[in-house]
Structure formats: C-alpha cells, structure tokens
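# give me a 3D structure for the following:
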Amino acid sequence: MHHLSQEHSKSSHWIATWTASTQPLWGEELPFPNNMAALSGQQTVALRLRVSLGGKRLRLLFSNEYGTQPLILGPVSVALGSNTQKHQTLLFSAQPQAVIAAGKTLLSDPLELDIPDLASLFVRFYLPQRCPVSSFHWDTRRTVTLLPGNQTLVEHVDSCTGTEITALPVLGAAWVETSTNRSVVAVIGDSLVDGNGVSIDSDQRWTDHLAKHLVPHGVAVVNAGQSGSRLRQNGIGISAKIRFERDVLNVPGIRLGILQVGLNDLGWPGTPLEPDTAPPSAAVLITAYQDLIAQAHAKHIPLVGLTLTPFKGAFGGSPFDAFFTPEKEAIRQALNTWMRSSQEFDALIDLDTLLRDPQDPQRLRAALDVGDHLHPHNHGNQLIAESISIKTLLSLLQRSEITA
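Coordinates of the predicted model:
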C-alpha cells in the first residue's frame, strides 16, 4: 500500500465499499453449473457494481486465492456513472498489468476518482491467459459480460459480441479513501445474503437497501454472501467459519458484523450433495456460532445474528426435497430459541418471525416467496431491510468505535 503523509492519514483512511466473496471454482463434483464455462481466456470481463460509500480515490482487489499457478491480469479500467463515460486505467506498481501469485490477492494502485455515495462503477479487466481461472464468485445477481480481446479502453463496446454470465471471476473488492469517521458493516451469510431470489441487476438485495439506510450516517455495507455456504463446512462455497476472518474481521474500516448462516448446514445432509450424512445437532452449531461471536468480540467488533428462516417445502418435488425434514425443522427451532434467549449476539434480527406464514409457521410466507419456498423475492428483501433497527446498528457502531 502506498504510504500516506502523516497529516493526510489523520483525516482519511481506506475502507471497503463493495465486496464479492471469493470462492474456489468447482467442476463436476457438484450438481450445479459454475456458470464459468464461457470464460476461455483472451477476454475482457465487464460489469457494473454499486458502491456503498464514495470517496476521493479508488483501489480494486483481485484474487487468485484458490489458484495453483500464477494468474496474469491484463489492463483494468473503470468509468463512473455510465458505461459510455471515458474509462480510466488502474495500475499495479505503476504498471498496466500484473501477475497474481497462486494463493494470493493483489491490490491496485490508488486511482484519483471522485466517487459519490451509492454510485455505479463500471469495471473492465482483461484476462489474457487461456488457463482456467480458479477463484470466482458464483451468484453475483449481476450481469457479467465476457468480451473478446482487450476492450478495456474501447469507447463504444458492442455488447452483442459478448457472452453474458452471472458469475464473477477474480474481482473481489473495491476500496475507497474517505474520511476517518466513516466505517463499514460487513454482512456474511449464504444465499439469503447473496441475493438469490432477487432480480438480476436490480440492486434489491436486503443489504443493498440497508446500505441506502446507513450511507447517510457515514456507514458502508459490504455483502459477503455465498449462495450455498454453511456455518461449519465447505461445500458450495467456503464455510463462514473459514472465511469469517477475511470477509468480516479484516475488512478495511470494519466496525460491525452481521451473521446470517446455518440453514444449509441442516438442509444439505440427506440430499444428493451428502446422501449419507446426518444434520449436525443444535449444540454443535451453537458452539460454532459462539466461536464466531468470540472472534468478533476479541477484535472489539459487535456481531448481529439472524434467526434461521422457514424452509418447509424447499426444493419440493426435486431430488433435493430432503432439504427439509421434520428432524431438521426441530433443530432450526432449537437454534432460533437459543438465539432469542441467550442474548449472546449483540443484537438479533428475527427473520423467522418476519418471514414465516402465520397459518403455517414452518413455511415462508407465500406473498414473499420467490417460488422455491426458501428465498424471498425483491419485496421480501426490502421488507427485511425495513425491519432492521438503524438506531440499534448505529448504537453498536458507536460502541465499537469507542472500544476499538
């Protein structure tokens, strides 16, 4: 990182304003397509992302964390507000391209760019190699366009020549330099955080709405959801236990964590993913929650929990209809009872009560159901954000700043 003058560093710092939690690419070992087959190399990856807080300078973080060989990253460019605006080139140690070592990440040099809060940032980066990319984010809820050749600085890109996917290779985060009184909330979880059920390119995830509520208070919200993620074990994505340090504790500017995970720990056992595995007990999962709470508190970061949502009927009629069983429902109820009664989380967002059907509390309310009996749609996500007490979050943030 470039050294800032002592005077400059007192008035500003770097914070994360957008993240896409990186995970290892899978092959045929999982029954879900990785949505990366069209990435063949010698292509420009183009997407729009929405920042949370703005700033005066920008850095982008690229990942080869799960690669086994170096990854060449070609030119990278960004434009603010509109894809038709002139793109500016980001550099790496003053060079227009870089090599990301296997198992590592790489941060760009700072780029002078006056970015407003909640602005759209159009990013393009060129991947010249034909070797496979191993680090990606599966479920971006965003259109990612693969364009032939290096089109990072092409003024008028013909998107018809590209291939659209919804997975994102290599790009892991955007940082901005902003005033020191601005901070970050990191939300880690599974598909309910990642936005499964929300319209593509809509910015309607509940974390997107939460960002709108917190940005006026100088607080960014970054999304570290991974669809399919579990609390304790890897599988479709990396477990919250493994990535908690990277995706929450070490996020630049972090002052508060929000944890939503655990339903996949119950759901996947007994399905084609793990046909011979029994679900973990409530006691085992509670211990895992307590471990993450302790890790956060050791760094003076409050941690907010979310109760596990109703899931009766999830994947019904499919090979995965054993995702829900009465035994698993009993464990979910035990976990929610513990969350409500123990007060071990610094605050609790009771999604179970908010989203359940009053006539059948084991089910997601039909009016909020995207159709899979597991995920809420756009309006359901908006309802989640509106249910969260901004006053409570601001109080926890203030406490964190005092004790940090």
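# every contact and neighbour count from this point should use C-alpha atoms.
Will do.
# so which strand or helix has the residue most central in space within the chain?
Closest residue to the average C-alpha location of the chain: residue 224 at 2.6 Å, with C-alpha atoms, centre = their mean. Secondary structure assigned from DSSP states H and E places residue 224 in strand 219-225.
# contacts for that strand?
Contact partners of strand 219-225, identified using C-alpha atoms under 8 Å, 6 or more residues apart in numbering, comprise 16-21, 52-53, 182-195, 207-208, 210-211, 214, 247.
# let's go with 6 Å and repeat that
17-19, 21, 52-53, 182-190, 193-194, 211 (C-alpha atoms under 6 Å, 6 or more residues apart in numbering).
# doesn't residue 98 make contact with residue 71?
No: in this structure, residue 71 is not within contact of residue 98 by C-alpha atoms under 6 Å, at 8.4 Å.
# among these two, which residue is more densely surrounded?
residue 71 (23 against 17; other C-alpha atoms under 10 Å).
# spatially nearest residue to that one (excluding sequence neighbours)?
Among residues not flanking residue 71 along the chain, residue 100 sits closest, at 5.1 Å (C-alpha to C-alpha, 6 or more residues apart in numbering).
# one step back: buried residues in the strand holding residue 224?
Under the neighbour-count criterion of 16 or more other C-alpha atoms under 10 Å, strand 219-225 has 219, 220, 221, 222, 223, 224, 225 buried.
# residues contacting the closest residue to residue 365 other than its chain neighbours?
Excluding its sequence neighbours, the residue lying closest to residue 365 (C-alpha to C-alpha, 6+ apart) is residue 357, at 4.1 Å. Neighbour list for residue 357: 363, 364, 365 [criterion: C-alpha under 6 Å, 6+ apart].
# neighbour-wise, which of those leads?
The most neighbours, when these are compared by other C-alpha under 10 Å, belong to residue 364, which has 29 neighbours.
# wait, that residue touches residue 356, no?
Yes: using C-alpha under 6 Å, residue 364 makes contact with residue 356 at a distance of 4.7 Å.
# for the comparison step, fold the sequence that follows:
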Amino acid sequence: MTSTWRRLGASLLVTAVGAAGLVAAAPAGPKGTASGGPANTTSSGLRTGPVTTWGAADDIAGGTLGDMTVRNILRTSVGGTDLRIRISNANGDQPLVTDSVYVGRQAIGAAVVPGTSRRLTFGGSTTVTIPPGAMALSDPLPGPVPALTSLTVSLHVVGSTGVITAHNRAMQHSYKSTAGDHAADESSTPYRTESSAWYFLNAAIVDAPRPVQTVAALGDSITSSVGSTIDTNRRWPDVLANRYAQLPEPRRLGVSNEGISGNRVLGGIAKAGSAGASALARLDQDVLTKPGVRTVLALEGINDIYAGATADELIAGYRQLIARVHASGRCIAGGTLTPVGGSFVYTPEKEATRQAVNAFIRTSGEFDAVVDFDAATRDPADPSRLAPAYDGGDGLHPNDAGSAAMGQAPDLDALRCQ
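As a prediction, the model looks like this:
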C-alpha cells in the first residue's frame, strides 16, 4: 500500500455512539452548521461537528411520482447524535414538495421497528418545498444514532414530482406506497411496490467528535457494487465501513458511497436515461459538499475507456480531480481499475489503455494514496480477467466475494487525511 499524505493535523480521540438504536429524544442543544461550521460540545467536553454517515450520488429515475410515500432504506457507517437528512431535488424540473418525512429503524423489508419512527422537520415546519436544482437539510433529530444500522426514511410526495432525483441500482430495495401519506405507518402494509432506487436522499449526517472523518468512494457501478446481493449490504464500501467499525475508536472513519452505475470521469451532465453527471461535473455536489468528507477514494475510468477515451485523456481527468480535491483542503486516493477481460468492454487495445492508466495511478505519486483494487481482484493465471471466484458472471462486475476482496484492499490508516 502506497501512502503519502500532504496536509492537515493529527488525529484526536474519536468517541463512538453505542448500539442502542434510534431512540427517544435527548435534550436539544445549540447546533452548528451542516457544512462544518461552529462546533458543539458533548457532555464530556469533546467538540463535535457534522459528519456524513451515509451518502448517495444524485441521478435521475424514470417516470414521475404523485401523492404517494416512498420508504428508503439506508445503512449508517459511523455512529453519532442529532441525525439530519439531506433531501435532493438536484435534477428535478419542478419544485419537490413533501409534508411528511419520518425516520425509524428497519425491521424487515418495508416494516419499521415499532416505536422507533420519528418525524423530521425543516426549519421547524413539517412541510418543505425544494426548488429544482436545490436540496433541503432537516433539523437535527435529538438522540443517538448507532453505527452499522439500517434506517427507514419515509417521505410523502405532495402533488407530482416531475423529473425524479434518485440513485439507481442502489443494490437495496426501497418501497412505494399506495396513494396518500403513509410515512408514519410503521407496518409494511401500504408499501406494495419494490424499487431498486433510493428516492431523493442525498446524505444522512450525524454530529460526532471533531476527529471523525468520512471517506467518499467516487466511482461507477463497481463502487455501487452492481453484482453484489441486493439488500445484504455487501458492497465493497460497506465492507470497508465494517472494517472501520472494528477498529479502536481513534482510527474509525465513516464511508459514503458516491458510485453511479455507468458513470465516467469525463463527459457531461445528468439527463434522463444517463449514467449521471460525470465525476468532474458532480464532484462538488456529490462529494465536497458532504459534511465531514476529508478523503476521496476515486475508482473510475472503465466506462471512459469503453467509450473510447485514451490513457492521456483519462489521466488529464484524474489530474483535475486531484487538483480540485487538494484545492479544497482534502486528500484523494486513487483506485486501480479492476480487470475487464471476458466482458463487453474488453479489446486488446482497451486493455492496453487500462494498464497504462493503472501504471499512472500506481507510480505517478500524484494521488495521496493508492488502493490496488486490480491486484486484489485479478486472476493470477490471466491478469486481464477477474479471478473466477470473484466474477459476478459478466467478466466486469465483482460478486459478493469480489466485493469483499475489494473492501479488504485499502489500508485503513492510509485513508485518514492528515
């Protein structure tokens, strides 16, 4: 593992919240801003600040939604207190109006653990109108939020949505209700339709002691972990989050999955039927505006190579990502591109491009750290291909075992930005 961090201070003690679940409200205190503004103080005197415990990148889902409730399922990485939810209408073409948003602990499927559902407010109101291109941040929900816990976020849509901001191929089912507001209903009864997208959710944010940081995994379908088993949290960023949860408190980090299936480093903006805005176009919105993100782990470029990008073009894109992340005062690690032999992407020429790109990532020294996902997943007998035990069946997407190998690849301490 190569690691050369260029900036920023030493780590302090991190205190984790216990596994007590989303529970009854604790007394509220004065809040700092979700962009990392004034810190709060815990009862033990530690300064705290906002940290992203879960995140998703904004894309576009087909169709529209009207007068119904969507119940999303998300899984926290680090624990904290005072949960906030960021709702996105970034790709919408008309205002998104919701008058009922509830958070609870998931039981099974769409069902909520009885007694855990609590209502969110926005500036003290239960109704919020989000203009096209904008987001809304909820007020803090007082009380502890544990690490590695599946939460439900249920949102009633007033009227029609128009274009839907969503995250497709989430590898997690969400649920759509029959008509009406069912956000407070803890049963699964009204939720009769499954979907594989997260609707309108951009981030879950908790207050945590100041040393806590978040790693944002910026990538494509391999980071979204298409090929892993749905509803089981076996994406490689989940495996990484599990590893951090086992560390002593001062070494834990949060993980935010910012992969979009089909995404490219180069390219344009999001549109219906697209694979999201390019990494260069979405870096600020999807990554740098998420509270507590200190390290970007970039694993992206296979779709660029498939589309005809040269190694020089892709390296120029990486250099822009590096420059912008460094200019924001953060660190960036480069992930080598995983094998594509036997897939629709592969040709000898494109394999040569992949190898040239990986050589840059490994040896240029321009990234602050390197994670060699290629070495972790390739077949020793044929390095152009995934190891047979890791192949999800298309020669491109790792299966559960492959995702586990990828999640084990990063050096955990090297991803802390110092």
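# in structure 2, what stretch matches the strand holding residue 224 of structure 1?
Taking TM-score structural alignment as the measure, structure 2 aligns residues 253-259 with strand 219-225 of structure 1.
# what residue in structure 2 is paired with residue 125 of structure 1?
Using TM-score structural alignment, the equivalent of residue 125 of structure 1 in structure 2 is residue 155.
# return the distance of that match relative to residue 138 of structure 2.
According to C-alpha to C-alpha, to the nearest Å, residue 155 of structure 2 and residue 138 of structure 2 sit 12 Å apart.
# which one's more surrounded, these two?
Remark: of residue 155 of structure 2 and residue 138, residue 155 carries more neighbours, 28 against 22, as counted by other C-alpha under 10 Å.
# and the more buried one, helix, strand or coil?
strand (DSSP: H, G, I helix; E, B strand; the rest coil).
# residues touching it, list them.
By C-alpha under 6 Å, 6+ apart, the contact set of residue 155 of structure 2 is 69, 70, 100, 101, 183.
# residue 212 of structure 1 should be in a helix, yeah?
Yes: checked against three-state DSSP, residue 212 of structure 1 lies within a helix.
# aligned partner of residue 355 of structure 2 in structure 1?
Checking TM-score structural alignment: residue 355 of structure 2 goes with residue 333.
# just the element for that match, please.
Following DSSP H and E, one finds residue 333 of structure 1 within helix 326-342.
# so how far does that helix sit from its counterpart in structure 2?
Following the fit onto structure 2, the mean deviation recorded for helix 326-342 of structure 1 is 1.3 Å by mean C-alpha distance after the TM-score superposition for structure 1.
# quick check: whatever helix or strand comes next after that helix compared with structure 2, mean distance?
Scanning forward in sequence from helix 326-342 of structure 1 by DSSP H and E, the next helix or strand is strand 347-349. Taking mean C-alpha distance after the TM-score superposition for structure 1, the mean distance separating strand 347-349 of structure 1 from the aligned residues in structure 2 is 1.2 Å.
# where does the very next helix or strand once past strand 347-349 of structure 1 end up in structure 2?
Per DSSP H and E, the first helix or strand lying C-terminal to strand 347-349 of structure 1 is helix 351-355. Counting by TM-score structural alignment, helix 351-355 of structure 1 lines up with residues 373-377 of structure 2.
# which residues in the stretch 151-300 of structure 2 form strands?
Secondary structure of the stretch 151-300 of structure 2, counting by DSSP state E, counting those that start in this stretch: strands at 164-167, 174-179, 191-195, 198-199, 201-209, 214-219, 254-259, 293-299.
# can you put those strands in TSV and add distance to residue 372 of structure 2?
Listed next are the strands of the stretch 151-300 of structure 2 as TSV, based on distance: least, C-alpha to C-alpha, whole Å:
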stretch	distance to residue 372 of structure 2
strand 164-167	27
strand 174-179	33
strand 191-195	33
strand 198-199	29
strand 201-209	28
strand 214-219	14
strand 254-259	18
strand 293-299	10
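# go through the ones you listed and name the closest to residue 114 of structure 2.
strand 191-195 (16.1 Å; C-alpha to C-alpha).
# what are the buried residues along the closest one?
Those would be 191, 194, 195, for strand 191-195 of structure 2 by 16+ other C-alpha under 10 Å.
# again, but for stretch 106-114 of structure 1
106, 107, 108, 109, 110, 111, 113.
# which of these fall in strands?
Secondary structure defined by DSSP state E assigns 106, 107, 111, 113 of the buried residues of stretch 106-114 of structure 1 to strands.
# state the distance from the nearest residue to residue 266 of structure 2 once chain neighbours are set aside to residue 153 of structure 2.
Closest residue to residue 266 of structure 2 apart from its sequence neighbours, by C-alpha to C-alpha, 6+ apart: residue 278 at 5.6 Å. Distance, residue 278 of structure 2 to residue 153 of structure 2, using C-alpha to C-alpha: 27 Å.
# doesn't residue 326 of structure 2 belong to a strand?
No: counting by three-state DSSP, residue 326 of structure 2 falls outside a strand, being helix.
# ok, the counterpart of it in structure 1 - how many residues close by?
Correspondence of residue 326 of structure 2 to structure 1, assessed by TM-score structural alignment: residue 297. By other C-alpha under 10 Å, 15 other residues sit near residue 297 of structure 1.
# name the nearest residue to residue 297 of structure 1, ignoring sequence neighbours.
residue 303 is the one closest to residue 297 of structure 1 (C-alpha to C-alpha, 6+ apart), at 7.7 Å.
# residues touching that neighbour, list them.
So residue 303 of structure 1 contacts 257, 258, 345, 346 (C-alpha under 6 Å, 6+ apart).
# hang on, the earlier thing: and the residue nearest to residue 71 of structure 1, how far from residue 171 of structure 1?
Distance, residue 100 of structure 1 to residue 171 of structure 1, by C-alpha to C-alpha: 12 Å.
# do residue 325 of structure 1 as well
Going from residue 325 of structure 1 to residue 171 of structure 1 by C-alpha to C-alpha gives 38 Å.
# cool, and residue 297 of structure 1?
29 Å.
# before we move on, what about residue 236 of structure 1?
19 Å.
# same thing with residue 68 of structure 1?
Taken as C-alpha to C-alpha, the span from residue 68 of structure 1 to residue 171 of structure 1 is 17 Å.
# those two: which is more packed in?
Legend: neighbour count by other C-alpha under 10 Å for residue 68 of structure 1 and residue 171, higher for residue 171 (23 against 12).
# how about that one, what's its partner in structure 2?
So residue 171 of structure 1 corresponds to residue 201, using TM-score structural alignment.
# tell me the secondary structure at the nearest residue in space to its match that is not next to it in sequence.
Nearest non-adjacent residue to residue 201 of structure 2, counting by C-alpha to C-alpha, 6+ apart: residue 87, 4.9 Å away. Put simply, residue 87 of structure 2 is strand when judged by three-state DSSP.
# sounds good, over and out.
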